[in-house]
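Undergrad: the following comprises the amino acid sequence and a computationally predicted model.
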Amino acid sequence: MRVMTFLLFAVLLAATPAFALTIATEDSPPSTIVKGDALSGVSVEIVREIQKRVGDHTHIDVFPWARAYSMASTTPDVVLFATTRTPEREPLFTWVGPILSIKWGFFAMRSKARPLGSLEEAKAGVIIGTYKDDAREQFLKSQGFTNLDSSSSQMLNIRKLKAGRIDLLVSTNIGIATMPESCGLKPGDMVNVFTFKEVELYIAFSKGSDEATVAAWENAFDEMQDDGTLAAIQARWLPREASARK
């Protein structure tokens, strides 16, 4: 009896993974859209399609960006999306993608908008709202910007812009299209005064993550590219961007 019990325990132990994934994202429409307990968005749909193809049923958790990034930077088997791939971040993660291409820009209230001709012009005379610890804030700091007002959410930045507490905020061409309505603004109330960088977003695995899992996700992503699923998801959520690429 003891032998059978031991054998059964050994079989169960062998069938149980030695790790569990944590899949982390943030509330950042239209990449990730949180409405109550429902989660959607272009990046969410891409990740769920990968999960379906590899047989993964891990729940996707939503965190403030700084916390999600810290987890992925320090803990194995954490999947973080959607994440900008930068030279500074390159050695910190294993990258799957790219899943999206976006543009970074400075945005102002239309009533106060003044076009900028360069990054240098934005270094003085204005206060710029940034999102704490995100790639855009990190980039501007690396370029010598000292006139940054960091916030824990982009919604707070929009409220600050609307109230005149900041002059510009940093956002993306896709993100700015959906956020203002939640703050009582109409489409067109905020305008881009300068686009300063184009980047690609990825799914990032923390260092020390299970290699077989990472490889399975990479293979599933490659399949989605080859069979047209990735392009179809992008076009469904971002029709204007998809049209611009044709």
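TA: Cool, the structure landed. Numbering: from 1, shown residues only.

Undergrad: from now on I want contacts and neighbour counts done on CA atoms only, so please keep to that.
TA: Fine.

Undergrad: mind listing what's buried along stretch 185-197?
TA: For stretch 185-197, the neighbour count (16 or more other Cα atoms under 10 Å) marks Met190, Val191, Asn192, Val193, Phe194, Thr195 as buried.

Undergrad: secondary structure element for Thr130, which one?
TA: Assigned by DSSP states H and E, Thr130 belongs to strand 128-131.

Undergrad: alright, now check it against this:
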Amino acid sequence: MKKQVSVLLMALAASVALLGCDKKEEATPAAAAPAPVALSKIVVGLDDNFPPMGFRDEKNELVGFDIDLAREAAKRLGAEVEFKPIDWNAKEAELNGKRVDVLWNGLTITEERKANIAFTAPYLENRQIIIVTADSKIKDKAGLAHKVIGVQEGSSAVEAIEKDAATAKSFKQLKKFGDNVTALMDLSAGRLDALVVDEVVGRYYTAKKPGEYVVLEENFGTEEYGVGVRKDDNELLAKLQKAIDEMKQDGSAARISTQWFGKDIVK
């Protein structure tokens, strides 16, 4: 009898052990993927003295081509947009330090910047033009030799000039300014011989003072503008690209361009 009870107890113990093993081997349900965080606000870093891309009007309100594009994109994303003026020479530090979410202000796409910033597809094409006063004897890039040339510090114009090493080496001085408005004032006052600047900016200013400036035929190359975000901010980049693509397709980008440039120059 004891033997039968012992056998029975051993069988029960084995069954319990097997049940325990089966329980441990049951597949744990996969955790549900976290829902995407709703985009509620986009902080746009910009140089607020860069017309017609972004600048302050007579009422000290921020206006401009890129301002209008960014507002339209944010509206499509259902997000509030805040424009934050920054030191444009420190724009990458401002972005990667998370003090702004986006750089959207005539930002040229370069290989050097792509190492630190993720860009949308280009939305505008631009050249680095040379502006002189109407009475200047400078007619081409060769005429810049032994002259004082102005440029905005931290702008892509600096890189464009450096790529043309022979011409850059011929300058008497490359003088850097915090903004293009001050540089143009120095050009008019004779403290500069020429200014190298983004075409969209240069054309805007020269059109306001017809007969005072001349844009030379030669330039320092063509470039493309894009919107910059942090390299790990893939979700924001994808959303912005989708919004920009839709704006191009439905004519909104063309309408904004025509308001600022008199024609559709969106790429």
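TA: Nice, thanks for sending it over. On a predicted model such as this, the values are computed, not experimentally measured, just so you know.

Undergrad: the strand holding Thr130 of the first structure aligns to what range in the second structure?
TA: Aligned by TM-score structural alignment, strand 128-131 of the first structure corresponds to residues 149-152 of the second structure.

Undergrad: that stretch against the first structure, how far on average?
TA: When the first structure is superposed, stretch 149-152 of the second structure averages 0.5 Å from its matched positions, counting by mean Cα distance after the TM-score superposition for the first structure.

Undergrad: which residues touch that stretch?
TA: Stretch 149-152 of the second structure is contacted from outside by 157-158, 171-180, 183, 192-197, using Cα atoms under 8 Å, 6 or more residues apart in numbering.

Undergrad: redo that, cut-off 10 Å
TA: 88-89, 130-132, 157-158, 161, 168, 171-184, 186-187, 191-198 (Cα atoms under 10 Å, 6 or more residues apart in numbering).

Undergrad: can you check stretch 177-191 of the first structure too?
TA: 28-30, 33, 105-115, 154-156, 158-159, 161-162, 168-169, 171, 176.

Undergrad: quick one: the strands in the stretch 101-250 of the second structure?
TA: 102-103, 118-119, 124-133, 148-152, 173-177, 194-198, 213-225, 228-229 (DSSP state E, counting those that start in this stretch).

Undergrad: of the buried residues of stretch 185-197 of the first structure, which is the nearest to Thr74 of the first structure?
TA: Set against Thr74 of the first structure, the nearest of these by Cα to Cα is Thr195 (32.3 Å).

Undergrad: which ones are touching the counterpart of that closest one in the second structure?
TA: Under the alignment (TM-score structural alignment), Thr195 of the first structure maps onto Asn219 of the second structure. If you count contacts by Cα under 10 Å, 6+ apart, Asn219 of the second structure has them with Arg127, Gln128, Ile129, Ile130, Ile131, Asp140, Lys141, Ala160, Ile161, Val196, Val197, Glu199.

Undergrad: filter those by whether they're kept in the first structure.
TA: Contacts from those that recur in the first structure, judged by both residues aligned by TM-score structural alignment, their matches' Cα atoms under 10 Å, are Arg127, Gln128, Ile129, Ile130, Ile131, Asp140, Lys141, Val196, Val197, Glu199.

Undergrad: of all these, which comes closest to Gly78 of the second structure?
TA: Set against Gly78 of the second structure, the nearest of those by Cα to Cα is Glu199 (32.6 Å).

Undergrad: and the closest one, what's its match in the first structure?
TA: In the first structure, Glu199 of the second structure lands on Asn173 (TM-score structural alignment).

Undergrad: how near is its match to Leu92 of the first structure?
TA: Asn173 of the first structure sits 26 Å away from Leu92 of the first structure, going by Cα to Cα, to the nearest Å.

Undergrad: burial of the closest residue to Val148 of the second structure other than its chain neighbours, as a residue count?
TA: Excluding the flanking residues, the one nearest Val148 of the second structure by Cα to Cα, 6 or more residues apart in numbering is Gln173, at 4.7 Å. A count of nearby residues for Gln173 of the second structure, using other Cα atoms under 10 Å, gives 15.

Undergrad: and what of Arg245 of the first structure?
TA: Going by other Cα under 10 Å, the residues that sit close to Arg245 of the first structure add up to 6.
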